[in-house]
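Trainee: The amino acid sequence is not available; the structure is as follows:
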């Protein structure tokens, strides 16, 4: 396949118009139409559903777009990396993280900067499973720190540490009289949980399920920050990873440990095995794994 034709095809799909795509590519519209037809002839597949007035893809066209996009991202990344190696320009590192990683990631970044003073580091929040997949597929990040369980063959997932959940209660709540809580203590409370697609939701529901119960879900949110603000306003209770609240000094909610040993989650480091990882990235992964060495066996 001609890479230029693939580029034309990707632009056409994203612009949803031959005219707009041609303008974006700075070519004549007939040239674009001819390139798309040549691509279809080469593949012996119809990529566009020409029976519809608006630009519409066939099933084969949708698949080609997704795969061509990945290929183009990879080509662009390799070209950029080769140019960097040639020019010896500033090194770059992009890491996707979940909210609770904020308590330890600065220590790792300090270690990386000590070894690579010229590196420019970008931190990207990847909360849900779709966020992680998209960031890895689009090469927006070199690797992700995530609690999401990932089953894609091309993604290597390394467990790095476990963390416990703790209960957050509004100040003055009746359950604050207890030093520790069981999950079953929270059954009748208005519960704040995380939306579908977030592994934290499944971890919490599994904990309730193993206790033979289920939470009284009243609010669904996407971020721990939002859940905590709801608790502060007395709207309900929630469970959050203990590491997330380590750096908070706030008396507008109460924290209680849980007796249940199964209310934990595993945090992973995930990266795409199809992507070349520079020495800087591999060293960063080593530093992270070394930071938590022994955590999973405790």
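Mentor: Yep, that arrived. What you see is a predicted model, and the numbers here were worked out from it, not measured in a lab. Numbers count the residues shown, from 1 in each chain.
Trainee: make it CA atoms for all contacts and neighbour counts henceforth
Mentor: Noted.
Trainee: all strands for the stretch 1-150 of the chain, in order.
Mentor: Assigned by DSSP state E, counting those that start in this stretch, the stretch 1-150 of the chain shows strands spanning 92-97, 120-125, 143-146.
Trainee: Point out the most buried one among these.
Mentor: Sort the strands of the stretch 1-150 of the chain by mean neighbour count, taking mean count of other CA atoms under 10 Å, and strand 143-146 sits at the top with a mean of 27.
Trainee: what separates it from the chain centre, distance-wise?
Mentor: 7 Å (CA atoms, centre = their mean, to the nearest Å).
Trainee: Which element is encountered next along the chain beyond that strand?
Mentor: Using DSSP states H and E, the helix or strand that follows strand 143-146 in sequence is strand 155-170.
Trainee: List the buried residues in that following strand.
Mentor: Across strand 155-170, burial judged by 16 or more other CA atoms under 10 Å covers 155-157, 159-170.
Trainee: that older thread, out of the strands of the stretch 1-150 of the chain, which is closest to residue 271?
Mentor: Of all the strands of the stretch 1-150 of the chain, it is strand 143-146 that lies closest to residue 271, at 4.5 Å by CA to CA.
Trainee: Touching, residue 8 and residue 32? I think so.
Mentor: Yes - between residue 8 and residue 32 a contact is recorded at 6.9 Å, counting by CA atoms under 8 Å.
Trainee: Quickly list what's touching both of those two.
Mentor: Common neighbours of residue 8 and residue 32, counting by CA atoms under 8 Å, 6 or more residues apart in numbering, are absent.
Trainee: on that earlier part again, of the strands of the stretch 1-150 of the chain, which approaches residue 4 most closely?
Mentor: Closest of the strands of the stretch 1-150 of the chain to residue 4 is strand 92-97, at 27.5 Å (criterion: CA to CA).
Trainee: mind checking how far residue 21 is from residue 15?
Mentor: 6 Å (CA to CA, to the nearest Å).
Trainee: Neighbour count: the two, which is higher?
Mentor: residue 21 (22 against 16; other CA atoms under 10 Å).
Trainee: The more buried one touches residue 12, doesn't it?
Mentor: Yes - counting by CA under 8 Å, residue 21 does reach residue 12; the two are 5.0 Å apart.
Trainee: So what's the gap between the biggest helix by length in the chain and the chain middle?
Mentor: Secondary structure of the chain read by DSSP state H shows that its longest helix is helix 59-87. Averaging C-alpha positions (CA atoms, centre = their mean) puts helix 59-87 20 Å from its chain's average.
Trainee: for comparison:
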């Protein structure tokens, strides 16, 4: 038995005939008759007395009609309540944010989301991209903003932004007057890199190896402002996503890299096949709205 069968039976009873009911339901009369016969066979009772032209309900038919009214009304009420719950979203979300990605991307999302869904609390977990990705895989975070790709089979990724890397050199560096540089021109330099929790570290290492050298790493840090300060003080060179240069305001020399394009792809990630609450759907939709994806 399903709701369609009950709705068909209720309509037949209220119309007083199969022909009128078939018109109201927009189905052929033979199909409607088969539906009622299937219902009778399933229940093991005759529901409609067909011995004359006037449609009459059996005692079992009367009971089913009364129960059908209750069941169908409860389903309508449930659909209404579910619709209201979607419009009045409540809940709690745990969001993974690497330091600079959080600073650069999350505030706009948070502002728009909280204005629309004030009853959802957002708990921020700050850590490196590799670490928050692992927490999403374990189900300990609902969503995270990270560098893509994650190279994880358990993660569902959505790209929201793409920039590119530039070389950051001390202001008085020997290449300060060059319009652009090849990465290999920095092979003998001392390098400042992101620490092991940053996905960007591997991007930089792979880019250097592509040009035939392994960088001489003298400092590793998880703090972006410290990285830029070290470059500013002449203690090494670094590769930094171009959109972040203006955020730190240091007196350094930045150069486009002519020998290769090194992308900086940012996205939101969730665990594959995990149930998404209405609150999580709302957050993901807000990200799409803000970044027009």
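Mentor: That came through, no problem. These numbers come from a predicted model, not from an experiment.
Trainee: Tell me how the two chains score on TM-score.
Mentor: Once superposed, chain against chain, the TM-score is 0.61 (TM-score structural alignment, normalised by the length of the second structure); 206 aligned residues with a CA RMSD of 2.7 Å.
Trainee: Can you say which of the strands of the stretch 1-150 of the first structure is nearest to residue 234 of the first structure?
Mentor: Comparing these under CA to CA, the one sitting nearest is strand 120-125, at 27.6 Å.
Trainee: tilt between that closest one and strand 92-97?
Mentor: Here strand 120-125 of the first structure runs at an angle of 20 degrees relative to strand 92-97 (axes from the mean of the first three to the mean of the last three CA atoms, to 10 degrees).
Trainee: how much does strand 120-125 of the first structure stray from the second structure?
Mentor: After superposition onto the second structure, strand 120-125 of the first structure sits on average 2.3 Å from its aligned residues (mean CA distance after the TM-score superposition for the first structure).
Trainee: list the helices and strands that strand packs on?
Mentor: strand 92-97 (3 or more CA pairs under 8 Å, 6 or more residues apart in numbering; DSSP states H and E).
Trainee: hmm, back to that, closest one to residue 178 of the first structure among the strands of the stretch 1-150 of the first structure?
Mentor: strand 143-146 (32.1 Å).
Trainee: from memory residue 257 of the first structure sits against residue 169, does it?
Mentor: No - counting by CA under 8 Å, residue 257 of the first structure stays clear of residue 169, with 11.1 Å between them.
Trainee: how many neighbours does the residue nearest to residue 230 of the first structure when sequence neighbours are not counted have?
Mentor: Nearest residue to residue 230 of the first structure in three dimensions, chain neighbours excluded: residue 236, at 6.8 Å (CA to CA, 6 or more residues apart in numbering). The number of residues packed near residue 236 of the first structure is 24, by other CA under 10 Å.
Trainee: Spatially nearest residue to residue 272 of the first structure, not counting backbone neighbours?
Mentor: Closest to residue 272 of the first structure by CA to CA, 6+ apart is residue 155, at 4.6 Å.
Trainee: Could you list which residues are in contact with that neighbour?
Mentor: Taking CA under 8 Å, 6+ apart, we find residue 155 of the first structure in contact with 270-273.
Trainee: same question, residue 74 of the second structure
Mentor: By CA under 8 Å, 6+ apart, the contact list for residue 74 of the second structure is empty.
Trainee: Spell out the secondary structure type for it.
Mentor: Put simply, residue 74 of the second structure is helix when judged by DSSP: H, G, I helix; E, B strand; the rest coil.
Trainee: Which residue in the first structure aligns with it?
Mentor: Counting by TM-score structural alignment, residue 74 of the second structure corresponds to no residue in the first structure and stays unaligned.
Trainee: how much space between residue 74 of the second structure and residue 159 of the second structure?
Mentor: 42 Å.
Trainee: can you count the residues close to residue 18 of the second structure?
Mentor: 21.
Trainee: My understanding was that it contacts residue 33; is that so?
Mentor: Yes - using CA under 8 Å, residue 18 of the second structure is in contact with residue 33, at 7.3 Å.
Trainee: And residue 18 of the first structure, how far from residue 33 of the first structure?
Mentor: 8 Å.
Trainee: try residue 137 of the first structure
Mentor: To residue 33 of the first structure, residue 137 of the first structure is 28 Å away according to CA to CA.
Trainee: With residue 251 of the first structure instead?
Mentor: 64 Å.
Trainee: do the same with residue 160 of the first structure
Mentor: Counting by CA to CA, the separation of residue 160 of the first structure from residue 33 of the first structure is 50 Å.
Trainee: Ok, residue 275 of the first structure next?
Mentor: Separation of residue 275 of the first structure from residue 33 of the first structure (CA to CA) stands at 33 Å.
Trainee: before we move on, what about residue 105 of the first structure?
Mentor: Taking CA to CA as the measure, residue 105 of the first structure falls 49 Å from residue 33 of the first structure.
Trainee: Just list the residues touching the residue lying closest to residue 211 of the second structure once chain neighbours are set aside, thanks.
Mentor: Sequence neighbours aside, residue 184 is the residue nearest to residue 211 of the second structure in space, at 5.8 Å (criterion: CA to CA, 6+ apart). Residues in contact with residue 184 of the second structure (CA under 8 Å, 6+ apart) are 208, 211-213.
Trainee: again, but for residue 135 of the second structure
Mentor: residue 141.
Trainee: So what does it match up with in the first structure?
Mentor: That one, residue 135 of the second structure, aligns with residue 134 by TM-score structural alignment.
Trainee: Next one: the spatially closest residue to residue 181 of the second structure that is not a sequence neighbour relative to residue 239 of the second structure, how far apart?
Mentor: Nearest in space to residue 181 of the second structure, with sequence neighbours left out and distances taken as CA to CA, 6+ apart, is residue 257 at 5.2 Å. To residue 239 of the second structure, residue 257 of the second structure is 10 Å away according to CA to CA.
Trainee: Which of the two has more residues huddled nearby?
Mentor: More neighbours surround residue 239 than the other of residue 257 of the second structure and residue 239, with 25 against 19 (other CA under 10 Å).
Trainee: Look up which helix or strand that one falls in, please.
Mentor: In this assignment (DSSP H and E), residue 239 of the second structure forms part of strand 238-241.
Trainee: Give me the mean deviation of that strand from the first structure.
Mentor: For strand 238-241 of the second structure, the mean distance to aligned residues of the first structure following superposition is 1.0 Å (mean CA distance after the TM-score superposition for the first structure).
Trainee: how close does the helix or strand just after that strand sit to the first structure?
Mentor: Once the chain leaves strand 238-241 of the second structure, the next helix or strand it forms, by DSSP H and E, is helix 245-248. Comparison of helix 245-248 of the second structure with the first structure after fitting gives an average deviation of 2.8 Å (mean CA distance after the TM-score superposition for the first structure).
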